[in-house]
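1. Sequence plus the predicted model coming up.
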Amino acid sequence: MSRRRRTMSMQFKEQLAKDLGFYDVVKQGGWGSITSKEAGNMVKRAVEIAQQHLAQQSMNQQK
């Protein structure tokens, strides 16, 4: 089974890093330089945003 890659666009990842306050680390050292905690926070925030979008779509369809 192949592994999926790039489920998030680079622009979205950069925006998440900016919002979470570690984009400067990414700019200086690349994505490999962030901590696992920062990566986890980024994924957590991405999931939150996805859930908000799904809830909003669901509400729009019910109208």
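-> Now that the structure is in, tell me what you want to look at.
2. Every contact and neighbour count from this point should use C-alpha atoms.
-> Will do.
3. residue contacts, Tyr23?
-> Going by C-alpha atoms under 8 Å, 6 or more residues apart in numbering, Tyr23 touches Glu14, Ala17.
4. quick check, distance from the one helix or strand Glu48 maps to to the centre of its chain.
-> According to DSSP states H and E, Glu48 maps onto helix 36-62. Here the centre of helix 36-62 is set off from its chain's centre by 9 Å, with C-alpha atoms, centre = their mean, to the nearest Å.
5. second one coming, line it up with the first:
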Amino acid sequence: MSRRQGIMSDRLKLELAEELGVADVVSREGFGGVSSRNCGNLVRLAIERAERQTMQNN
């Protein structure tokens, strides 16, 4: 069974991790090492960014 491909690119996830200040954890342990709280914050940042882009494109 293959893994489901994520919606966000790896590049975007790394940009968001840098913005949140957890890029060092990601580089050492991968995204599995990021706390649940910070994973939620990454999702929040991704949603905010998508909303901004949507508003700019309209």
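-> Cool, the structure landed. Just so we're clear, the structure is a prediction, and the values are computed from it rather than from any experiment.
6. quick one: TM-score?
-> TM-score of the superposed chains, computed with TM-score structural alignment, normalised by the length of the second structure, equals 0.89; 56 aligned residues with a C-alpha RMSD of 1.4 Å.
7. mind listing what the most centrally placed residue in the first structure touches?
-> Residue closest to the mean C-alpha point of the first structure, counted by C-alpha atoms, centre = their mean, is Ala46 at 3.8 Å. Taking C-alpha under 8 Å, 6+ apart, we find Ala46 of the first structure in contact with Leu16.
8. related to what we said a few turns ago, and the helix holding Glu48 of the first structure, which residues are buried?
-> Across helix 36-62 of the first structure, burial judged by 16 or more other C-alpha atoms under 10 Å covers Met42, Ala46.
9. quick one: stretch 39-50 of the second structure to the first structure mean distance?
-> Stretch 39-50 of the second structure, aligned to the first structure and superposed, deviates on average by 0.3 Å (mean C-alpha distance after the TM-score superposition for the first structure).
10. Read off where that stretch ends up in the first structure.
-> Mapping stretch 39-50 of the second structure onto the first structure (TM-score structural alignment) gives residues 39-50.
11. Glu14 of the first structure -> the second structure?
-> Match for Glu14 of the first structure (TM-score structural alignment): Leu14.
12. quick one: its match from Leu42 of the second structure, how far?
-> 10 Å (C-alpha to C-alpha, to the nearest Å).
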